Each structure stands twice: as C-alpha cells, then as structure tokens.
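Visitor: okay, here's the prediction I keep looking at, along with the sequence it came from:
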Amino acid sequence: MKTKILTLAMLSLALISCDDFLTRDPKDTVKDTPSFWNSEYGIRISVLDYYTTYFPGYRSGWTRADNFAETNVADWNDDNAQNKATFFTTVAPTTTTATSDWNFTRVHGLNLLIERISGNTMEDEPKNHWLGVVRFLRAMEYAGLVSKFGDVPYYDTTVGSADYKQLYRARDPRATVMDKVLDDLKFATTHIRVTDGTAGLVINRDVANAFASRIMLFEGTWQKYREKNNDLAKKYLKEAMDFAKTIMDENKYTLCDNYKALTTSVDLAGNPEIIMYRSYVEGVVTHSLMAFQNTEKEESSPSRSFVDAFLTKNGLPIHQVGNTEFKGDTWYFDEITNRDPRLTDNIDATGLQLPGVAGVSAASGYFANRFVNESLKNQAGGRSNTCITDAPVMKYNEVLMNYIEAAAELAGLNAYTLTQADFDKTINVIRDRKSTSMPHLTLTGSNLSVGGVVINDPDRDDDVSSILWEIRRERRTELAYEGLRFNDLRRWSKLQYADMNLNPKLNKGAWLDKDRYVAWYNETNKAAIAAGTMKAITLENLESLNLDRSGNAGYIVPITKAALLRVYADKDYLYPIPLDQITLYKSRGYELKQNPGW
C-alpha cells in the first residue's frame, strides 16, 4: 500500500479568536493558542499545508506541471519545437491576482509560524527542528522571488496592516536578500532532523541540503553571468558545492538501475536515488502528466536542438570530426542508432509520429515519452487526469550535477582546483547507471576526453569552456524535461537559446524524406493494411508538414511565419512587477521601481 502523506488533503491553518465560545469549532481550522503551538502535531499540520506549493511534483488533476511542456517554465527554453510558439511576457500585467508571482502572502504566513514556534515552550531540539523547517520554506520562497524579480522587499517579521512604512518598504538589494536566504538554509541544514517521518515524503535534513545546493548554484551562476560579480559568485558557488558534498559524503543514496523508472514508477518508495517524491494514489490524488504523452497530440515536442545534444555511445558529440558512430540524421532509425540510451528514454524509438499519419502525433515528428509507463498506457492509471505514477521532487543525480557544475565554475574563477576525482564521483557515477552505461569522462588539462579522444564539439559556444559545455550537456540530458532548463538558461545568461530566430534548431524537428517514409510505412504495415485494420498512406497524408527546403526531403519546420517565432529581449531575464502594485505604492507616498525594460 502506497504511503499517502503527501497525497492526503492538507489541513489549512486559520487563526481564530480565543474569545469565541459556546460554538463548535470547524474541523478544518485551529485556534491560535499556546497549547496548539506547543504541540508538534499542531505545527506539523500547519507546515504540511505548504508542501504542494513548494513540492508540487506532477501537480494534480488537469493542472499542468512544469515537466515537459505546456507551462511557461516548461516551454520557454530550447527543448521543444512548437506548432504555436509560447511567447515571453510582452507587457507588464496591470493587476495582481491571488496567484501572481509578486505576492508576499506566503512570506507573512511563514513569518507568523516562525514567531509562534519561537514563542512556544518546547525543548530546544523540537523547537529548532520546526524553526529549521519553516526557515527552509522561507528560504525557498525568497529564492523564488529573487529568481523572478531580482531585488525584493525582505520581511523577517509579520507586519501589521496599518504599518505602511514596512508594508511599502523599498526593494532590498538582491545580494542582501540572498544572504538572508543563505542564513535560513544554514540554520535549516543544521537543525532539521535527519529523520522525521517517512523518508522521501517529508522535509528532512537531506531534502534541505539538496534544495540548498540548487538554490545556491542558481545564485552563484547568476552572479557570475548576469551580475558580473565574481566575489559573490564564488561565495554562493562554494555553498552550493558544500551543501551537495554533505549529502554525497553520507553515502546514503545511490543511483537506481533504470533511468526511466525515475519518472514512470507507480511507487517510488525505497528507490535508492530518491531524496523526495510526491506520492499519487488512485482515488486520493492523481495527475494528468502521463496522459499528455500518451493520449494527446504533442503540440510541443522534442526539437532538433534537444535531440542533437545527446552523444553517441562512444561519448563523443555527434558532429565531432571523426565520430563514425553517428550514422547521420536523414533517416530516423539511423539517427537513434549508437546514441546515449537516455535519448530513447525520452523519445519514442518505434518511429516518427507524424501529423496526418499518427492519431497521436508530435509537432516535430519526435514523440516524447519520458513520463509514459507502458504497462499503464491503456489503463485509468495512465490516462486522463487519473494517472498514478509517482513524481520525483528531488533526486541524487541532481545533487551530483549541482556539485560538479559548482566545482567547475569555481575552478574557472580560480577558486578551486578541479580534479579527476570530482568527475569520478559525479558524472562518471551517473554514466555507470546500468540503463545508461556511457563512457567515463577523463580530465585532460583544460579539456575532457573519452577513450583517449579529446572532446571537441564544433557546436560549442565560443564563450563557454569545453569542460563547462560538457557538464551542461550532461545536465540537460540527465535532467531532461524536469522543469529545470528555463532557469538554467537564465542563470547562464543563455536565454538566446530560447529565441527561435537566434537558435534555428529550436524550430526544427526530424529530417523527413516523404517518399522514403511513405514506402517504409506501407511496407512495415502491409499485413495490417491487407487485413483492412490500417490504411495505406500517400504523399497527401504528409502535405501539412512543412520542410526547411524545397522538395520532399528536409527538416520538419512547425512554424513558417517569422512573426510567429518566439524572440527574447534582455528584459526577459526578470519578470515584470504588476502595474497596480506600483500604483498602490505611489498612492501611499512610496515608490516601487519597475524592473529594467518593462
């Protein structure tokens, strides 16, 4: 029986007056009394209310997760070609809604929890544990606000509704806020319990350390590439490395044998790679992510850029001179031959799924199936909004990738000496996964090599070292479609990869030789065609597919009008502040500055 801690409906915290008596209290509310806050149970149910906010997994029902496609975070990158481009925000929103990113309601709620816990009469150990948990959540909240908006007002206490000076305070500098975030993370990773309930389903010290490594890696690289502040970059990158190393040194986690099982398992309990996951149970909480890769047309599907990123089995880039393992991309089955097995863990290996031919087709021809559990494809647990596969929230493989990237970035800033041991305990461990089994990377001076051959990717950006290029490639392929790529591009100052004009591979899919495909399809399915269960196809079935050149062979191009392509501007690195907030500040005699370019 699957544990249901995260899938049960969470109790909401509603503070009500102690003066109300001779009435029956609602069962979904609690009283703001000392006895409530002196109880670990009371604090626990108050904290649980935040889990689906900070650890949403695949979300629930028909609500889209940031995995794969169809949300801004999932789409604003270079992984998917699209029939209709998802544009960056063009103008600042005029109003603030309850779900707006610029919202400090959760900050207020977390500060209230901190104040109540601080004032209870518990022993130091439980008090500090719960303070650590809530401060960890506050760090998560502020790290998200800073990531989106840069400078934000920092509140570490509750603020009264009439305290206008505090309510309408100016935005604090980004570095000031992130130092406060770091303080919270250090307190949390010192005081949160090593174990507290069912491992994987609750916040424990490993969860805090793992997310701290992600947060500090983002900020360290942002400071290096966006703010051009190498001192702060070194500071935060060192913290990212240390948080990750803490988990690595404990030797509690190992990689599971099957890469795809991380995103397709009905039950992730006991998976040795899982640090935190969200459990889904039939009839309790279910999701729809698998259905979007199982029963619906993929209007966004793997791009040429995504597919080209995967190495051949010898560990070399596909376009490296002399790489004879790459069989070319003008025939799908040649293209996927001798490739990193993670490629066909992410796309359907049975063939291109073309509009006009396949009932469930893909815009680029490449059909993504990272989240499809084959045994559930035709069952309720894999269709509609009743999918039951568990969602990984934090995995050991990301911790390893956070460590090696932080180490390499520090080495580039002359703040660390990168060694072979760093690769042997990170990327080479990942490549040893049984289902992956890719060659080890060897550090060779300022380069990396495999099998005695120096890696030299002709597609590498000139301003990215060959070492960082390969680390970023490994991160992209190992953590594909997990909602990380957009923020990776932002923190590397590489949002131009998401621009369909600047990155033509983003608006390209598979190479399609229409004549050859029609002949192959009819020959492959001739028995079914003869039996009348399938129909033969002709070139007319492929008329709707546009190619990047004249004739019947070329790369599929989903969008043909330049005006419909997504483009980026420098302002897109930060989100705009809703205009009504700026007006509200002004009406009270204060100033809230808009982000540059908006």
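Guide: Yes, it's here. Everything quoted here is computed from the prediction, not taken from an experiment.
Visitor: C-alpha only now, for contacts and for neighbours.
Guide: Will do.
Visitor: show me what contacts A92?
Guide: P576, I577, P578, L579, W598 (C-alpha atoms under 8 Å, 6 or more residues apart in numbering).
Visitor: which element is L410 on?
Guide: helix 396-412 (DSSP states H and E).
Visitor: what comes up buried for that helix?
Guide: Neighbour counts using 16 or more other C-alpha atoms under 10 Å place 396-410 of helix 396-412 among the buried residues.
Visitor: could I get the contacts of A92 in TSV, plus columns for neighbour count, secondary structure and distance to G554?
Guide: As requested, these are arranged in TSV below (neighbours: other C-alpha atoms under 10 Å; DSSP: H, G, I helix; E, B strand; the rest coil; distance: C-alpha to C-alpha, whole Å):
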residue	neighbour count	secondary structure	distance to G554
P576	22	coil	40
I577	23	coil	43
P578	19	coil	44
L579	16	helix	46
W598	14	coil	39
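Visitor: A further structure is provided below for comparison with the first:
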Amino acid sequence: MKKTLIISLIAASAMATTSCSDFLDRLPMTEPNNETYLSTENQVRSYINGLYMAIPTFNQYGLGVRAEEKNSDNILAEQYDERLNGEFTNFSGASDWSTGYQNLRDVNYFFHYYTVSEDEENDNLRSLRGEAHFLRAYWHFYLLKRFGNIPLMDAFWDENATIEGLQIPQKPRNEVAKFILQDLTTAKGLLHGRSEYKGLRINKEAAMILAMNVALYEGSWEKYHANDAFAAQTNESEYFFNQVITWGDELFQAGITLNTKDTDPFGATTPADAFAHMFNQKDYSNVPEAVFWKKYSMAEGVYNSVVPSLAGGIVDTDGAAGLSKSLVDNYLNADGTFINPTDAKYKDFNVMFENRDPRLTETVMSTGHKFRSATITRPMCVKEFIQDATTDEEKQSNAEILSPYLNGDGNGRNLTGFHTALGVDTTYTRDSFWDTGLVIFRYSEALLAYAEAAEELKKCDDTVLEKTLKLLRERAGVTYVKPNDMGKDPHFSDFGYELTPNMQEIRRERRSELALQGFRLDDLMRWKGEKLIVNQRGRGAYLGHDGVLYKSFNTSDTETANALGRLLTDVNGWLDPLQGRLPNGYQFHADRDYLMPISPDELALNKQLKQNPNW
C-alpha cells in the first residue's frame, strides 16, 4: 500500500498554465462522475495525490531549483533573468497568476465536493483534508510573493465561471498572510506527523515550517517596504515576527533535528558530509531534517537528469552560466572568522576554497570534487599546465588537470569558473538519468526564520543563537563565534541600511545554508535588496595570466588560447561575463519590479482588480 502511495506521489510533473478565464472554464484534473465522488478514503487520497503534481520538483529534464537562482545574485547566466533587468512587460505575470489560481481552484474543488462528515472521518481522512488546507495556503503564498494584494480564493468560485462570479476585489496583503496562517493552523490540527509517512506526504511539521516562512516573509516585507509604493495598508510587521516565534516554539517540541555527522544514516565521516547528504541521497525516510521530500526511483521509471547535468558541469540548462563570486565570498573561514575578498591570495583559485566553511566546497566545485562524470569519473583539478612537458611525471601531472569548463560550448560552458557541486551524488558514474531525492521542506529553514524574527524583535540573545545559528554552523563544521564578538564585517553585502552584527550573520548564514535552493530572490525582495541588483552584474573567478586558473589551460593549443581570449574580464582580471549583455548592470526598476504586473487580460476580466504600482 505504502509503495503504491509513494510511486503515485513521485510520478509528478508541472501542470500547464492558461489564462484565468480559460482555466475556470475547464473541468478539474479528476472529473467526478457524481457528487458522491469524494466520499471514500481511496477517492479522497487519489484526488489529493493529483494535487501534489503541481508542487515544483525535479522534472525528467532540466535542473529545477538548482538553476532557479539565476533570478538573483547567486548565478550569472547568459539567459539572464528579465525581471532583474527591468524587461518585464504588462503581460509578464500572466503565467504566474494563472498557475496560482488554477491550483487554488483545484484545491477548492476538493473542499466543494468533499462529502465525508466529521463523524465519519478517520485519522487518515482528516490528514488528507489537512493536506488540502496546506496546499491552499501554499498557493496563496505563491501568489502573495509575486503580486502582493490578491483576491482570496477561499471557496470554489462560481463553478459556472460567469463574468459576474469573477468580480472579486483584492484583499490587503497582510489579510492574505493572516488567511494563509489560519489555513495552516487548521492543517496543523488535522495532519499526521512526519513519522507517519517518513516525510513523503505533507505533514504537521511541514505546515509549521511553511507558516514560519510566510510570517517571516510578510513581517520583513512590511518592515523594509514601509515607506515605498509597496507598503502594506497597515504595518503589522511586529505581529508577523511574533508569529514566527510562536510557530517555532511549537515546532521545537516536535522532535525534529538537524542531520549531523553523528546522526547521519548515510555514513558521514565529516560535518561537510552531513550537510551534503541533504542534497545527494536517494532516500530521506530516516532523516528527520528532511521534513517533506520527494522520492525518485530508477526501478519504477521515475527519475531526473539533475545529477548527470550537474556532474557534467551544467549550471543552467538554458545556456552558459556560472555561480557568482559574490556567493563564494559570502562563506566564512572554517574558524568562524571573516574573509577579506580583496586579499590578493584569493586570485589563486585553489586558495579561495582553502580552510573555508565546508558548505562552500559542497556547494561550489573545487579541486578534488567529482566532476564531468557523464563521460569519465575524475575530480576537478586546477593546477599549472606544464607547456613543454617531457618527463613522465610532467605528463602525468598534465593528465590530471580538469579545469572549469571556461572553454566549453553550449550550456556546458561555464561563465565564472564556479560550477555547481550541491546535489552531485559522488556514487554516480555514467547514466543519463538518476534518482536522487529532493528535499522540499527542511528543518534548517525554521532555525533561520526563528533567528531572523527574534533579531527583528530585538530578542535574539545568546540562547536563541545557540539553538539556531550555532547549531547550523557546527553541523557544517564551522567554529561558532558569537556575532557580537566578531563585530561587523566591512566586506559584507551592503543593503543600503544598517545591520546589527547578529542580523549580518543571520543573513550570511541564510545565504550559505540555503544557496541554490530557491530562496535568494524572495529574500532580496522582502529585504528591499535593490542595492545588490541595480547597476550590478556580478563577477567570477580571477583569470589574470598570472593566476593558476588561467595557467591550468594548455594555451599552446590555438583553439584553447582563442577560447580563453574571448572571455571577458574586468580591469583587475576577474571574470566579468555579462559586461557585453549588461554594460550598466541590471536595470531593475526599484519603483516597480518588486511586484509582478497583473495581466491586462485579468484586469479586463475582473473589474475589481487594481494594477500593481507603476505598471
């Protein structure tokens, strides 16, 4: 029974999106024969399983979330994010709007036709109903982050899809957030705990983490956008920060823990392994930190191409890309001290990774990490190529070199020297597809949210830091130093406003712990992070002719020398791959692009809607 359930959940793909008017006319994904369709446990489970299909996961092709952060300062890509460059049009939000409301309609269809009375419900049916409340919260949050004030879809809107039935005004964003939290409160009271299905189904703890993320997002949005065009009607930031603490205090009693070297079921020998194993293993059933995850299975024909693509050097399947120097510079030294990214020693590609936070080498490819496994199993190796090698020893040294794919082609070409290591299964050899699982909600998200909300409330004392920041750093193998003892890092990202030492380190930790997991754009938007976007375009590794990265290539080969000669660097020799495409950096419109536009088609359909600022 459970095996059938698991496979039905993992056979998922993204649902096609259409305009609001189109999808309201269509039949739901599972058409009932009559109004008693959702009246048995099997029928209910079948329908809810279908709703899982829309949750973003790894598809058979592509990199999914691992490439998503080209919409931020973590990935530089030739196919850059149009929103960051102010290139959206009034129709650019159409797909996101219809995706959100299409999925909300499918969830509300369940509530409309669910016919089991409370007296007849068993624990499994109650938990399935809780999953529906979770999913309604999930998709409202999806829309809130993109559009701000939105119509609440709290029921099955006008099932005949008449124009009159769609005249529904937007609710203020803080009311939307409160509705989401109420749905999650209901879900929490109905759902099984993680242990019931080992994290393979939506569960009570996942609802708590989502609630913390929602409350943190809304609280920080209302604080940092309090004086601009995107301000909430009423600033309730303190209320939402307190909600994070309330939910967190309850979650801390649920028995969920981080995966550490001592508890890791996959045989971790270092703290770095314990972190890496959250992204490159097949089965997270016995890993409590993986609160909600998706299983893939080669045997059952449900797999993805993420590991082969990453191991082959691809950072973005849409085209050439690379991780940013800004991301690399974010990581501390392993002893918990700051780095100075302007220090000349970091011109050496290998020195850049030495004695750093181990999450850096588990996130970004460096010498020694398995690389290009699609054809051969070898580690990346950056060292000087001996141009006139004559001895066997010199020839062997040259044969060991496997540099970043700066002279590659297509989407395998790297723009920055920094390939993605996060999620590469080092047991993988030659197959085109693989079945590494995907963790969708992770306990570390809750620890980071709790610490940030506590600091916003001026309640982030040593006790809070010890059960959040300290746990995360020590799990990764970083010596924990109290932020106030460290003081402020003069080289930390400049948001254009003052950060306390605690907040600086919480934001640093968030970027390090959650890199390439789909959080960075949301964080920049809620923190009003325009200073990190406007007129910026990012850099890569040092490629000066005196550096080991340049010297690792056989420049006596004309084709290689020409390929390196075409690479763009700044005046100091650091790779600057987007200078031709973005000569003035990203042209993000800070008075407009924090929210997406509501499509003119939707405005014409629903006369109650008001367009977002400056669209």
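Guide: Structure received. No experiment lies behind these values; they were computed from the predicted model shown.
Visitor: helices and strands around the helix holding L410 of structure 1, which ones?
Guide: helix 205-222, helix 230-250, helix 420-424, helix 427-431, helix 466-478 (3 or more C-alpha pairs under 8 Å, 6 or more residues apart in numbering; DSSP states H and E).
Visitor: and the residue nearest to N230 of structure 1 when sequence neighbours are not counted, how far is that from L232 of structure 1?
Guide: With C-alpha to C-alpha, 6 or more residues apart in numbering as the criterion, N230 of structure 1 has its nearest non-adjacent residue at 5.4 Å, and that residue is K224. To L232 of structure 1, K224 of structure 1 is 8 Å away according to C-alpha to C-alpha, to the nearest Å.
Visitor: repeat for D570 of structure 1
Guide: 22 Å.
Visitor: and N203 of structure 2, what does it touch?
Guide: Here N203 of structure 2 is in contact with S127, E131, K188, L191, H192, G193, R194, V291, F292 (C-alpha under 8 Å, 6+ apart).
Visitor: ok, back up a step: the residue nearest to N230 of structure 1: neighbouring residues, count only.
Guide: K224 of structure 1 has 21 neighbours, counted by other C-alpha atoms under 10 Å.
Visitor: SS state for it?
Guide: Following DSSP: H, G, I helix; E, B strand; the rest coil, K224 of structure 1 is assigned to helix.
Visitor: ok, it touching L237?
Guide: No - counting by C-alpha atoms under 8 Å, K224 of structure 1 stays clear of L237, with 9.7 Å between them.
Visitor: quick one on the thing from earlier: tell me how far the helix holding L410 of structure 1 lies from the chain's centre.
Guide: 16 Å (C-alpha atoms, centre = their mean, to the nearest Å).
Visitor: with stretch 474-485 of structure 2 instead?
Guide: 24 Å.
Visitor: give the buried residues for it.
Guide: For stretch 474-485 of structure 2, by 16+ other C-alpha under 10 Å, it's E474, R475, A476, G477, V478, T479, Y480, K482, P483.
Visitor: of those residues, which is the nearest to D392 of structure 2?
Guide: G477 (38.9 Å; C-alpha to C-alpha).
Visitor: ok, back up a step: quick check: angle from the helix holding L410 of structure 1 to helix 466-478?
Guide: If you take axes from the mean of the first three to the mean of the last three C-alpha atoms, to 10 degrees, helix 396-412 of structure 1 sits at 170 degrees to helix 466-478.
Visitor: quick one: contacts of helix 396-412 of structure 1?
Guide: With C-alpha under 8 Å, 6+ apart as the criterion, helix 396-412 of structure 1 contacts 210, 213-214, 217, 221, 234, 237-238, 240-242, 244-245, 247-248, 253-255, 273-275, 416-418, 422-423, 425-427, 430, 467-468, 471-472, 475, 478-479.
Visitor: just the buried ones from the residues you listed?
Guide: Using 16+ other C-alpha under 10 Å, the buried ones in the contacts of helix 396-412 of structure 1 are 210, 213-214, 217, 221, 234, 237-238, 240-242, 244-245, 247-248, 253-255, 273-275, 418, 422-423, 426-427, 430, 467-468, 471-472, 475, 478-479.
Visitor: sorry, back to before: neighbour-wise, which of D570 and L232 of structure 1 wins?
Guide: L232 (19 against 11).
Visitor: trace that one over to structure 2, please.
Guide: Aligned counterpart of L232 of structure 1 in structure 2: E236 (TM-score structural alignment).
Visitor: do L137 of structure 1 as well
Guide: So L137 of structure 1 corresponds to L135, using TM-score structural alignment.
Visitor: now do the same contact list for that match.
Guide: Contacts of L135 of structure 2 (C-alpha under 8 Å, 6+ apart): L104, V107.
Visitor: go on, the one 10 residues further on?
Guide: Shown in contact with K145 of structure 2 (C-alpha under 8 Å, 6+ apart): D522, L595.
Visitor: and S95 of structure 2, how far from E400 of structure 2?
Guide: For S95 of structure 2 relative to E400 of structure 2 (C-alpha to C-alpha), the value is 47 Å.
Visitor: skipping its backbone neighbours, what lies nearest the alignment partner in structure 2 of S265 of structure 1 in space?
Guide: Matched to structure 2 by TM-score structural alignment, S265 of structure 1 sits across from Q281. Nearest non-adjacent residue to Q281 of structure 2, counting by C-alpha to C-alpha, 6+ apart: T436, 5.4 Å away.
Visitor: my read is that that neighbour contacts Y296, right?
Guide: Yes - the pair T436 of structure 2 / Y296 is scored as a contact, 6.4 Å apart, by C-alpha under 8 Å.
Visitor: intersection of neighbour lists for those two?
Guide: By C-alpha under 8 Å, 6+ apart, the residues touching both T436 of structure 2 and Y296 are K282, Y303, N304.
Visitor: got a winner among those for most neighbours?
Guide: Busiest of the shared contacts of T436 and Y296 of structure 2 [other C-alpha under 10 Å] is N304, holding 25 neighbours.
Visitor: and W574 of structure 2, what does it touch?
Guide: R539, G540, A541, Y542, L543, G544.
Visitor: what about A92 of structure 1, distance to L262 of structure 1?
Guide: 38 Å.
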